[in-house]
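Asker: Starting from these lines, generate the structure:
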Amino acid sequence: MAIKRIACYWSLFKTTVIFGTGVYAGVYIAQNYQIDKVENPKVLLDKAQDFIKSKLGDLSDTKKDK
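Answerer: Model (predicted):
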């Protein structure tokens, strides 16, 4: 029982440290570098789908040529 409790505390501590490091890095980068705004997730998803469809189309065209 005590080992599970220690493992739980360790997991919580590790997660908190990783999250805090990510927040600190994000704030540091935002303050010291000119970063473009991230697009709307819907727009990014549409771009990813278009990219995948174009690659699949290229792949099917290559197979037809053989």
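Asker: drop to CA atoms for contacts and neighbour counts, all remaining ones
Answerer: OK.
Asker: After the helix ranked longest in the chain, which helix or strand is next?
Answerer: Longest helix of the chain, by residue count under DSSP state H: helix 2-32. Following helix 2-32 in sequence order, the next helix or strand is helix 41-65 (DSSP states H and E).
Asker: Pull the number of nearby residues for residue 25.
Answerer: The tally of other residues near residue 25 (other Cα atoms under 10 Å) stands at 12.
Asker: Could you measure from it over to residue 33?
Answerer: 12 Å (Cα to Cα, to the nearest Å).
Asker: And for residue 64?
Answerer: Counting by Cα to Cα, the gap from residue 64 to residue 33 is 47 Å.
Asker: can you check residue 46 too?
Answerer: In this view, residue 46 and residue 33 are 28 Å apart by Cα to Cα.
Asker: now the other sequence, so there's something to compare against:
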Amino acid sequence: MGLGDKISNKAQEAAGKAKEKVGEATDNERLQAEGAQDQAEAKAKQAGEHLKDAAKDVTGQ
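Answerer: Modelled structure (predicted):
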């Protein structure tokens, strides 16, 4: 996984957490859901990147 991808994914995850917390503080369910979705997307991207890295390690590329 490239450093840029790691930073981007972590930034998306952090933004999702912040959005979710703001939604909780303001009792805004839509914002909470969007924040949770952003976090889930970031984690899925991270998992995909880890799989790519593992495949490269196995194939030696």
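Asker: Can you pull the TM-score for these?
Answerer: The TM-score (TM-score structural alignment, normalised by the length of the second structure) is 0.52; 34 aligned residues with a Cα RMSD of 0.9 Å.
Asker: Residue 46 and residue 33 of the first structure: who's more crowded?
Answerer: A count of neighbours by other Cα under 10 Å puts residue 46 above the other of residue 46 of the first structure and residue 33, at 11 against 8.
Asker: Provide the aligned range in the second structure for stretch 15-32 of the first structure.
Answerer: On the second structure, the counterpart of stretch 15-32 of the first structure by TM-score structural alignment is residues 42-59.
Asker: Give me the most central residue, the second structure.
Answerer: residue 42 (1.6 Å; Cα atoms, centre = their mean).
Asker: Against residue 48 of the second structure, how distant is the residue sitting furthest away from the middle of the second structure?
Answerer: Distance from the centre of the second structure peaks at residue 60, with 27.1 Å (Cα atoms, centre = their mean). From residue 60 of the second structure over to residue 48 of the second structure the distance is 18 Å, taken as Cα to Cα.
Asker: wait, what's in contact with residue 36 of the second structure?
Answerer: Contact analysis of residue 36 of the second structure by Cα atoms under 8 Å, 6 or more residues apart in numbering lists 16, 17, 20.
Asker: Go through these and flag which are in helices.
Answerer: Per DSSP H, those map to helices at 16, 17, 20.
Asker: Tell me the one of the residues you listed nearest residue 30 of the second structure?
Answerer: Nearest to residue 30 of the second structure among these: residue 20, at 9.1 Å, using Cα to Cα.
Asker: Residue 38 is in contact with that closest one, correct?
Answerer: No: counting by Cα atoms under 8 Å, residue 38 is not a contact partner of residue 20 of the second structure; they are 9.2 Å apart.
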